[in-house]
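Peer 1: my questions are about this predicted structure, shown below with the sequence.
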Amino acid sequence: SRLTSYFESRHTVIGLARKRNNEATINNIIYTTENNWIEKIVEFEPNIIINTIACYGRHNEPATALIESNILMPIRVLESISSLDAVFINCGTSLPPNTSLYAYTKQKANELAAAIIDKVCGKYIELKLEHFYGAFDGDDKFTSMVIRRCLSNQPVKLTSGLQQRDFLYIKDLLTAFDCIINNVNNFPKFHSIEVGSGKAISIREYVETVKNITKSNSIIEFGVVKERANELMYSCADIA
């Protein structure tokens, strides 16, 4: 992943994965399918853990899958390092918990971490991430979907597009990780940080910009997709 490639030249890095992947870019990987995966984490004695595991529910996964990935997995890891002076950085979301089951489970993980952090030697830092994007994103990600459909001149069906979002380039996110790690001693035991560009643009503006840059013949159909009941109309990181 971009994250491991970014850090492995300066740090000893191991990965924690739920399933085997032949395209993995890191040699040292602990798989959660192994019976002793918790023990292996403790043996490694990490001083920084960055949790990027997430289930978004984009493919109609059951609620139990989101609970396992977004709540139980990070809490298990946090408990496993309770005796280590380590920093657990949890990649969360800026979305309010009533937006989706994904946002709800992510928030619950942070609430549980706050409840048990006093029993842990290290620290817990929650990152409220805005909409980050970059190379190698999956096709199911909104930014990638729009680019892919515009490049192939396919129609793009959307809601009103009036929602405003804070788009953050992946390299800027990696820089944010660096900044947090380099200043970790300045943070309290439990801390939340908003991570974004600090500027919001409308979905409509983003899509129209992609269409213009790609010189696409795609028909952009705003308003044909119904907005969610709890649609968030504005999201932007406070980076002041």
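Peer 2: Yep, it's here. Numbering: from 1, shown residues only.
Peer 1: could you use CA atoms for every contact and neighbour count after this?
Peer 2: Fine.
Peer 1: can you name the next helix or strand after the longest helix out of those in the chain?
Peer 2: If you go by DSSP state H, the chain has its longest helix at helix 101-116. Next helix or strand after helix 101-116 toward the C-terminus (DSSP states H and E): strand 123-129.
Peer 1: what is that following strand packed up against?
Peer 2: Packed against strand 123-129 by the contact rule (3 or more C-alpha pairs under 8 Å, 6 or more residues apart in numbering; DSSP states H and E) you find strand 87-91, strand 190-195.
Peer 1: out of these, nearest to Ile67?
Peer 2: strand 87-91 (15.1 Å; C-alpha to C-alpha).
Peer 1: and that closest one with strand 190-195, angle?
Peer 2: 40 degrees (axes from the mean of the first three to the mean of the last three C-alpha atoms, to 10 degrees).
Peer 1: what angle do strand 87-91 and helix 101-116 make?
Peer 2: 160 degrees.
Peer 1: show me what counts as buried in strand 87-91.
Peer 2: 87-91 (16 or more other C-alpha atoms under 10 Å).
Peer 1: one step back: any chance of the helices and strands packed on strand 123-129 in TSV, plus distance to Leu66?
Peer 2: TSV is the format used below for these (distance: least, C-alpha to C-alpha, whole Å):
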stretch	distance to Leu66
strand 87-91	15
strand 190-195	22
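Peer 1: let me know which of those is the nearest to Thr105.
Peer 2: Thr105 lies closest, by C-alpha to C-alpha, to one member of the helices and strands packed on strand 123-129: strand 87-91, at 12.5 Å.
Peer 1: next, the one to line up against it:
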Amino acid sequence: MSYVFAVSWLQEGPFALRRWAALFEDLPLFIQSFFYTIGLSIGALIIAFILGVIIGISSAANNRFIRTLMRIYVEFFQNTPLLIQVFFVYYGLPLVGIILDTYTTGILCVGLYHAAYIAEVIRSGIGSVNKGQFEAGQSQGFSYWETMWYIVLPQAINPMLPPITNQVVNLIKNTSTIAVISGADIMFTANSWSSFNLNYVPAFATAAFLYFILCFPLTKLSTYLEKRNKEAYTR
């Protein structure tokens, strides 16, 4: 009886060989979605990093009005779900005549969302630098932005690297939200392919593996950077 069950399970169960054979036949679809996700992540990261640096530096400015504006941006994006932001941009903006394709929507939404988190990392890194460094820059005639760029940020970059790397990992994983608007990313491909043939286990196992390939090296890099920083401060 157990033998019959085992044979039946291998033929029709979630791990049936025919399901994996079907996956390997359509593997190019998953590889294509893998590179789509990489492109989406790179585009979003560029937006997140540039905007995050600007907002982070501005958040430490002496101008209260600017600090308030930056705080509003950070609080809004950190306290509203990325999924709602994606729906708003993709389905809401066309109502006022602004139509964006799925790929552009993904880059924009994920980038703006993670800019808020990177901005907080930048702000915390700036806060870790002794205030005397600001005064030294100003005494040499540097402007606020010149002081930040040439004096403060070079000193703050080491403690900022581990959390920024973690944000990159989170950004890559959050690109999966684009599946809800039919973006051709890893998650959408796994979901649509498995819905067609009911091979859910191979589809989502492959999706998990592809995300792992992207995120695991960055996670190890973050751990290494954090360990290196701790060793530097304990010497």
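Peer 2: Noted; the coordinates are in hand. All values derive from a computational prediction rather than experimental measurement.
Peer 1: tell me how the two chains score on TM-score.
Peer 2: The pair, once superposed, lands on a TM-score of 0.26 when counted by TM-score structural alignment, normalised by the length of structure 2; 109 aligned residues with a C-alpha RMSD of 6.1 Å.
Peer 1: count of neighbours near Ala109 of structure 1?
Peer 2: 22 (other C-alpha atoms under 10 Å).
Peer 1: check the gap between it and Arg149 of structure 1 for me.
Peer 2: 35 Å (C-alpha to C-alpha, to the nearest Å).
Peer 1: cool, and Asn90 of structure 1?
Peer 2: 32 Å.
Peer 1: then Ile220 of structure 1?
Peer 2: 10 Å.
Peer 1: got it, and Thr64 of structure 1?
Peer 2: 32 Å.
Peer 1: now Gly15 of structure 1
Peer 2: Taking C-alpha to C-alpha, one finds Gly15 of structure 1 at 33 Å from Arg149 of structure 1.
Peer 1: cool, and Tyr133 of structure 1?
Peer 2: 16 Å.
Peer 1: name the element Tyr3 of structure 2 belongs to?
Peer 2: Using DSSP H and E, Tyr3 of structure 2 falls in helix 2-12.
Peer 1: and that helix, what other elements does it pack with?
Peer 2: Going by 3+ C-alpha pairs under 8 Å, 6+ apart, helix 2-12 of structure 2 lies up against helix 17-25.
Peer 1: residue contacts, Ile157 of structure 2?
Peer 2: With contact taken as C-alpha atoms under 8 Å, 6 or more residues apart in numbering, Ile157 of structure 2 is in contact with Gly125.
Peer 1: I figured Met187 of structure 2 hits Phe209, correct?
Peer 2: No - counting by C-alpha atoms under 8 Å, Met187 of structure 2 sits too far from Phe209 to count as a contact (11.4 Å).
Peer 1: compare those two (neighbour count), which wins?
Peer 2: Counted by other C-alpha under 10 Å, Met187 of structure 2 and Phe209 do not tie: Met187 has more neighbours, with 29 against 11.
Peer 1: the helix or strand containing Glu208 of structure 1: which residues count as buried?
Peer 2: Per DSSP H and E, Glu208 of structure 1 falls inside helix 203-214. For helix 203-214 of structure 1, a neighbour-count test (16+ other C-alpha under 10 Å) marks 203-204, 206-208, 210-211, 214 as buried.
Peer 1: in structure 2, which spans are strands?
Peer 2: For structure 2, no strands are identified by DSSP state E.
Peer 1: again with structure 1
Peer 2: Along structure 1, counting by DSSP E, strands occupy 15-17, 29-31, 48-51, 87-91, 123-129, 131-133, 156-157, 164-165, 167-169, 190-195, 201-202, 220-221.
Peer 1: just checking, what packs against the fourth one?
Peer 2: The contact analysis (3+ C-alpha pairs under 8 Å, 6+ apart) places strand 87-91 of structure 1 against strand 48-51, strand 123-129.
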